[in-house]
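# Okay, here's the prediction I keep looking at, along with the sequence it came from:
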Amino acid sequence: MASDGAARDHSAADPVSEDHSHSKAGPALVLACLGVVYGDIGTSPLYALRESLVHAHEEGLPESSVIGIVSLLFWTVVLIVTIKYVVLILRADNNGEGGTLSLVAKAQGALKKGPRSKSRRLLMLLGIVGVSLFFGDSMITPAISVLSAVEGLALIEPGFQAWVVPVTLAIVIVLFWVQRGGTDRIARLFGPVMLVWFSTMAVLGISHIADDARILQALNPLRAAAFLADYGIAAMPVLGSVFLAVTGAEALYADMGHFGRSAIRIAWSVLVFPALALSYLGQGAMVLAHPETVSNPFFLMAPSWFLAPLVILATAATVIASQAVISGAFSVAAQAVQMGILPRLHINHTSDRQAGQIFLPKVNSILMFGVVALVLSFGSSARLASAYGIAVTGDMVITSILAVVVFRWAWNWRWPLIAVVMVPVLGIELIFFSANLLKLLDGGYIPLLFAAVAIAAMVIWVEGMRRLQERLAQDSVPLDVFAAKLSKSPPMIVPGTAVFLTADPAVAPPALLHNLKHNRVLHQRNFIVKVESATTPRVPEDARLHLQDIAPGFWRARLVFGYMEQPNVPRALAQARHVGQKFDIMSTSYFLNRRTLRAGRGTLMPHWMARVFVTLYRSASEPTNYYRLPSNRVVELGQQMNI
């Protein structure tokens, strides 16, 4: 087996293929990884043990309950994060990229080779559900993280309690406001701050383990099993809070393309996991020795002189955790656009050095309003914890299901091996999902409501675009026949190149038909261009353009971009010079069809569905910006259509 730093060929059957993007995980990369990948899970000790102990509902909390809960926390982190993500899922990269949509693309690519290609639509639906749950989680994470940190100020000055919500709102609003300017400069501080955070957690934990050394019994998984056996069904609310310890674990896989699996694994093994374990053990030992600290064990571990600096450090850590989630939401939304499950969204690139630094105004606004609404509605991290967990567990279950598809049909694992590896993991996650469902009426419906809206929007968009393309194809003229007729009896020919962007290159684009109808001219060279998204994150330049002669003066071009890339049509068409076609930007015009949809008397879909689809269609960003077309060379021709 090759080491994690070695680059290997990404063959479909090789589950150990290494990413090419970061073959060597140096200290700088590992440090940067701390600030982005581990921000969310790194702030879980602020509230995970506290909420778990609260849900135990016992006066005095006997030693067996405290040790049992800490054991549950420890082994949940081991099984879900270390075994599932660090050992298994990080191997399931898609050419070095991770995340739910990467896993969907990899699973679809595996099934495409066999007779199960019809299952690809089901996989896409699973991906839509997973992405939607992630968006729901993206709203709750900043709210609960920042609230939990600011609440520490009330321990310093009890009269500050009334200011917790206003200060939290101020931090959240500033956090979302700075997104538009890019965060690449301030992000350089994320790693060092999180290094101090994890080191501080570890030191505080070590300093309290001696308070009651019986807490070390929590390292025995039998203590966790004994707690579950003693409590029975009453342990379900506790499990719902225990799961808070692994929220953010999905970031290990989602951010793999930026840092590589080696850096993520080193950071987890060397610093993050030891710090988390020591923090939970230290908090547990302190609660055993001083039961009155159960109200806020994390902050009460600190000596009085260090409480204020710890609150400031915790606030910085939660802001970093929130920033990581927001950046992740931008990346996922951009991938969803590329894969056709969201309308085109306006994307600003905020850094000329890092391709992944993007800003999506609409996504940012939706997240900000959602976070503000959650802070105002719940007002405390304890109440918000009741709404937390359902979206994360649902997303993790979907990840496990997609992983099973990859293990079986991409890596060719046998079913017995898959059962041994994944049944325990999936079983545990389903138990946690069931436990979190108990929070449904206490606020757990909120992330599900967010997710349901996102799922409905994505499904309607995908289905609407499919039906629209089918309708347009029925009324269209085959391009080959049309081009041949024009070649035999052409209208007036004008010099230059015309590029017609279309979703179906097999038929004559409406913009071409409208141009002939109204202007009665044809350009000397005409390229019918379709932009496609690959199931890989990036496409090599030499595989970007696929050109086909149709008739004299007509070519069909297929441009392929990875789902992590921003389409740039002019740059891609410039590759045609390798086959003798030169593009002069000053003599090239780009023709776009501006289609106006109306939810009127059409029969394309039910009226309510049509209204949603039309709203989504109108919200799409201008193709000129999305495809990086020169605005002074674009010609738009209108068309109205009832659906």
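Here it is on my side, so go on. Numbering: from 1, shown residues only.
# rest of the way, CA atoms for contacts and neighbours
OK.
# following the longest helix anywhere in the chain, which helix or strand comes up?
With DSSP state H setting the assignment, residue counts place helix 304-338 as the longest helix in the chain. Sequence-wise, the next helix or strand downstream of helix 304-338 (DSSP states H and E) is strand 348-349.
# what's that following strand packed up against?
Packing partners of strand 348-349 (3 or more C-alpha pairs under 8 Å, 6 or more residues apart in numbering; DSSP states H and E): strand 358-359.
# residues making contact with the strand it packs on?
Contact partners of strand 358-359, identified using C-alpha atoms under 8 Å, 6 or more residues apart in numbering, comprise 179, 180, 182, 327, 330, 331, 347, 348, 349, 350, 351.
# With stretch 421-430 instead?
With contacts defined as C-alpha under 8 Å, 6+ apart, stretch 421-430 is touched by 79, 80, 84, 393, 396, 397, 400, 404.
# buried ones in that stretch?
For stretch 421-430, the neighbour count (16 or more other C-alpha atoms under 10 Å) marks 422, 425, 426, 428, 429, 430 as buried.
# How much space separates the third one from residue 245?
As defined by C-alpha to C-alpha, to the nearest Å, residue 426 lies at a distance of 17 Å from residue 245.
# Kindly report the same for the first one.
Look at residue 422 and residue 245: by C-alpha to C-alpha, they are 21 Å apart.
# now do the second one
Counting by C-alpha to C-alpha, the separation of residue 425 from residue 245 is 16 Å.
# How about the fifth one?
Between residue 429 and residue 245 the computed distance is 13 Å (C-alpha to C-alpha).
# isn't residue 601 right up against residue 610?
No. Contact criterion C-alpha atoms under 8 Å: residue 601 and residue 610 do not qualify, at 10.3 Å.
# anything in contact with each of those two?
residue 643.
# who's more crowded, these two?
Each of residue 601 and residue 610 has its neighbours counted (other C-alpha atoms under 10 Å); residue 610 has more, 23 against 10.
# Which helix or which strand is home to the more buried one?
Secondary structure (DSSP H and E) places residue 610 in helix 607-619.
# If you count neighbours, what's buried in that helix?
Buried residues in helix 607-619, counted by 16+ other C-alpha under 10 Å: 609, 610, 611, 612, 613, 614, 615, 616, 617.
# Which SSE is immediately downstream of that helix?
Criterion used, DSSP H and E; the element after helix 607-619 is helix 623-626.
# Show the subsequent helix or strand relative to that next one.
With DSSP H and E, the next secondary element past helix 623-626 is strand 634-642.
# Give me the contacts around that next one.
511, 514-515, 589-602, 624.
# out of those, which are buried?
Those of those that meet the buried threshold are 511, 514-515, 589-595, 597-599, 624, by 16+ other C-alpha under 10 Å.
# A further structure is provided below for comparison with the first:
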Amino acid sequence: MRTNTDVGGARDTTRLAVVVGALGVVFGDIGTSPIYTVQTVFSPNDPHPVAVSPASVFGVISLIFWSVTIVVTLTYVTFVMRADNDGEGGIMALITLIRQRGAGGSRRATVTLAALGIFGASLFFGDSMITPAISVLSAVEGLKVVAPSLEALIVPITAVIIVVLFLFQRAGTAAVGRLFGPVMIAWFLTISACGIGGIARHPEILEALSPVYALEFMIGHFSIAFFTLAAVVLAVTGAEALYADMGHFGRRSITRAWLILVFPACILSYLGQGALILQDPANVSGPFFLLAPSWARLPLVLLATAATVIASQAVITGAYSVASQAAQLGYLPRLRIVHTSEEEVGQIYVPWTNWLLMVSVLTLVFAFETSAALAFAFGMAVTGTITITTLLFFHVVRERGAPLWLVILGAAPLLLVDLLFLAANLTKLVHGAWLPLLIGFTAFTVMTTWQRGRGIVTRRREDEEGSLRAFIDELHSLDPPLHRIPGTAVFLNRGKETAPLAMRANVEHNRVLHEHVVIVSIETRPVPRVPRSDRLVIDALGYTDDGITYVSARFGYMDPPNVPDVLRQLEGADIECPIEVDTASYFLSTIELRAGDTPTMARWRKHLFLATAGISADAAEYFGLPRNRTVIMGSHVEV
């Protein structure tokens, strides 16, 4: 017999495992920012260099501390992560919350805010490409500190590490978290110890925790401090991954890990680096690695490399979630999604997204070659995503009934900080900040084109299919009656209004129909998951004796749309059409898309839509249909 103590102990162990898993997946990005942030601020290659002086060092470290506190701890951990959609986070969750509430009744406002959110999600894809490149490069560049002769090996080593990382993704988030969690614990303890060592040599740096130094630097040296923000923002890279990965581990686990370990460790490292530079301005080149004693620098490089691989993991898993949600909400074609955990539905692997990211990351590594060259591109992606997330969050808060004065009081200072970071990064446009904007606009164009084209195809397809009710009435009026053959046929359909093309073709050309017919439509609701008790809606379509039943299967955008599995809920049920799932034949209606001459979209968008359609996952696999009992019948539609 289990006691309350046993149950409580098991629960505590589970919570600890989730926190460790979150450390291994969520915090790699923001946890490795100390490697390159301070170095980038004082880099002599910066187009707006910051001279090393006690005032600038105290000002920069104070800016970093308060930026992390305001953007990560206050904006994301305290506020934004409360705006979940049944446990799921990320910018796509905010979009669904806005769509559910209709943006205060204004369709134009809803469309505008949803489009802004889609652009934010597009920038996150840019972040997902840049993060692995800059993170792993910055760690491997530590080899220059240990042995300058190894500099030529930095790019090849980085490329090999990245390939191995993406090949490992199919093992699943849980496996990655179990492997990386203990590594990240060692990482945060190590950078804490190095930071404390630096502080001990120059304890005056602790004064930088006062906001006075940040304000004095911004006000007294604004022409310098403003441009410095473009590099300071690197300290908060990864905040968006905390929110995007919330569905994998939960808000509570992420919050605990951040406040107890990650936040203190990062701040100690920044303070230690500031102290080291105060001691000797020559230390601005690689201050993170120079904090360690000479004998420990090579082990630190190896540990940093492992940690930056984990940093890449944070945004990769976030990209999977965003891609999956975008596909379910109609902004991307259906993608092949592999659920890698039997316990956590949110833990997924999206092969197409994985390989696209791998190719993109390798391209960036070979094109830019150094982390410094990628730094400004990185900042632009992060600030754009953070600013849009903050704006959408406060809109959701307002729609939930918060007083306008309270929303303005909370939003104004936080948005001011975000907009300052965004403006500072825009000054680096020609120095690399154009890259995430290009990626973002490209992804945005693809997603909005797919949504537009999908609507056009749906309307054309509805015209071809005709009314389902009228079709059923026609079947009943046939003389002689249609020949019915033994067995169960399941026709997948887009909705209740139109007849399945495959069913219409079967009747018109083969003049037969199965004795038992189930028409199934998949409805994706704007929630992550739909309870099994609410999943099915059954309609006899006006006749209770014809063996034809309509079933609407409701799924959340994080639910796997497995049709045979959901139909098992009907086995043995008291309905007119007995379901024989294990022997049923499944019929799919496929559409061959062609670019027509009608002015529905610009011609280049038509071809983009057709190209995007080519990445659609196989419908039979996507819906979990048995290959040996699935029949595919097609038609064509002009866009």
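That came through fine. Note that this is a predicted model, so its numbers are computed, not measured.
# follow-up on the earlier one: which pair of the buried residues of helix 607-619 of structure 1 spans the longest distance?
Maximum pairwise distance in the buried residues of helix 607-619 of structure 1, criterion C-alpha to C-alpha, is 12.1 Å, between 609 and 617.
# Give me the neighbour count for the equivalent of residue 374 of structure 1 over in structure 2.
Mapped onto structure 2 by TM-score structural alignment, residue 374 of structure 1 lines up with residue 364. Using other C-alpha under 10 Å, residue 364 of structure 2 is surrounded by 18 other residues.
# Please apply the same query to residue 212 of structure 2.
Residue 212 of structure 2: 15 neighbours (other C-alpha under 10 Å).
# What's the match for it in structure 1?
Aligned partner of residue 212 of structure 2 by TM-score structural alignment: residue 222.
# Residue 409 of structure 2 now?
Per TM-score structural alignment, residue 409 of structure 2 is aligned with residue 420.
# The one helix or strand residue 228 of structure 1 maps to - contacts with which helices or strands?
Element membership of residue 228 of structure 1, judged by DSSP H and E, is helix 221-231. Here helix 221-231 of structure 1 touches helix 63-76, going by 3+ C-alpha pairs under 8 Å, 6+ apart.
# Now do the contacts for residue 482 of structure 2.
With C-alpha under 8 Å, 6+ apart, residue 482 of structure 2 has these contacts: 475, 511, 512, 513.
# I'd like to know how far the aligned partner of it in structure 1 sits from residue 498 of structure 1.
Here residue 482 of structure 2 is matched to residue 491 in structure 1, going by TM-score structural alignment. Distance of residue 491 of structure 1 to residue 498 of structure 1, computed by C-alpha to C-alpha: 15 Å.
# what do you get for residue 628 of structure 1?
Residue 628 of structure 1 sits 16 Å away from residue 498 of structure 1, taking C-alpha to C-alpha as the criterion.
# Tell me which of these two has more neighbours.
Higher neighbour count among residue 628 of structure 1 and residue 498: residue 498, with 23 against 14, using other C-alpha under 10 Å.
# The stretch 351-500 of structure 1: helices as residue ranges?
361-378, 381-384, 390-405, 415-437, 445-474, 479-488 (DSSP state H, counting those that start in this stretch).
# got the buried residues for the second one?
Read that as helix 381-384 of structure 1. Judged by neighbour count using 16+ other C-alpha under 10 Å, the buried positions of helix 381-384 of structure 1 are 381, 382, 384.
# again with the fifth one
Neighbour counts using 16+ other C-alpha under 10 Å place 445-448, 450-452, 454-455, 457-462, 464-465 of helix 445-474 of structure 1 among the buried residues.
# In structure 2, what stretch matches it?
If you align by TM-score structural alignment, helix 445-474 of structure 1 falls on residues 434-463 of structure 2.
# how much does the matching stretch stray from structure 1?
If you overlay the two and look at stretch 434-463 of structure 2, the average distance to its match in structure 1 is 1.2 Å (mean C-alpha distance after the TM-score superposition for structure 1).
# now do stretch 114-133 of structure 2
Mean for stretch 114-133 of structure 2 is 1.0 Å (mean C-alpha distance after the TM-score superposition for structure 1).
# Show me how far that stretch is from its chain's centre.
8 Å (C-alpha atoms, centre = their mean, to the nearest Å).
# Am I right that residue 597 of structure 1 sits in a helix?
No. Under DSSP: H, G, I helix; E, B strand; the rest coil, residue 597 of structure 1 sits outside any helix and is assigned strand.
# check contacts around it.
By C-alpha under 8 Å, 6+ apart, the contact set of residue 597 of structure 1 is 614, 617, 640, 641, 642, 643.
# what about 7 Å?
By C-alpha atoms under 7 Å, 6 or more residues apart in numbering, the contact set of residue 597 of structure 1 is 614, 640, 641, 642, 643.
# Mind naming the longest strand for structure 2?
strand 512-525 (DSSP state E).
# Spatially central residue in structure 1, please.
Centroid-nearest residue in structure 1, with C-alpha atoms, centre = their mean: residue 332, separated by 4.0 Å.
# Which residue in structure 1 aligns with residue 610 of structure 2?
In structure 1, residue 610 of structure 2 lands on residue 614 (TM-score structural alignment).
# Look up how far residue 607 of structure 1 lies from its match.
Per C-alpha to C-alpha, residue 614 of structure 1 is found 10 Å from residue 607 of structure 1.
# For the stretch 51-200 of structure 2, which segments count as helices?
54-67, 91-101, 107-140, 142-146, 154-167, 173-201.
# Which neighbouring elements make contact with the longest one?
In terms of contact count using 3 or more C-alpha pairs under 7 Å, 6 or more residues apart in numbering; DSSP states H and E, helix 107-140 of structure 2 is assigned the packing partners helix 91-101, helix 154-167, helix 297-328, helix 351-368, helix 371-399, helix 434-465.
# compared with structure 1, how much does the first one deviate?
After superposition onto structure 1, the average distance of helix 91-101 of structure 2 to its aligned residues comes to 1.6 Å, using mean C-alpha distance after the TM-score superposition for structure 1.
# quick one: that helix aligns where in structure 1?
Mapping helix 91-101 of structure 2 onto structure 1 (TM-score structural alignment) gives residues 100-110.
# Now for residue 562 of structure 2: which residues touch it?
Applying C-alpha under 7 Å, 6+ apart to residue 562 of structure 2 gives the contacts 623, 624.
# Just give me the match in structure 1 for it.
Under TM-score structural alignment, residue 562 of structure 2 pairs with residue 568 in structure 1.
# After alignment, which residue of structure 1 pairs with residue 233 of structure 2?
By TM-score structural alignment, residue 233 of structure 2 lines up with residue 243.
# With residue 355 of structure 2 instead?
The equivalent of residue 355 of structure 2 in structure 1 is residue 365 (alignment by TM-score structural alignment).
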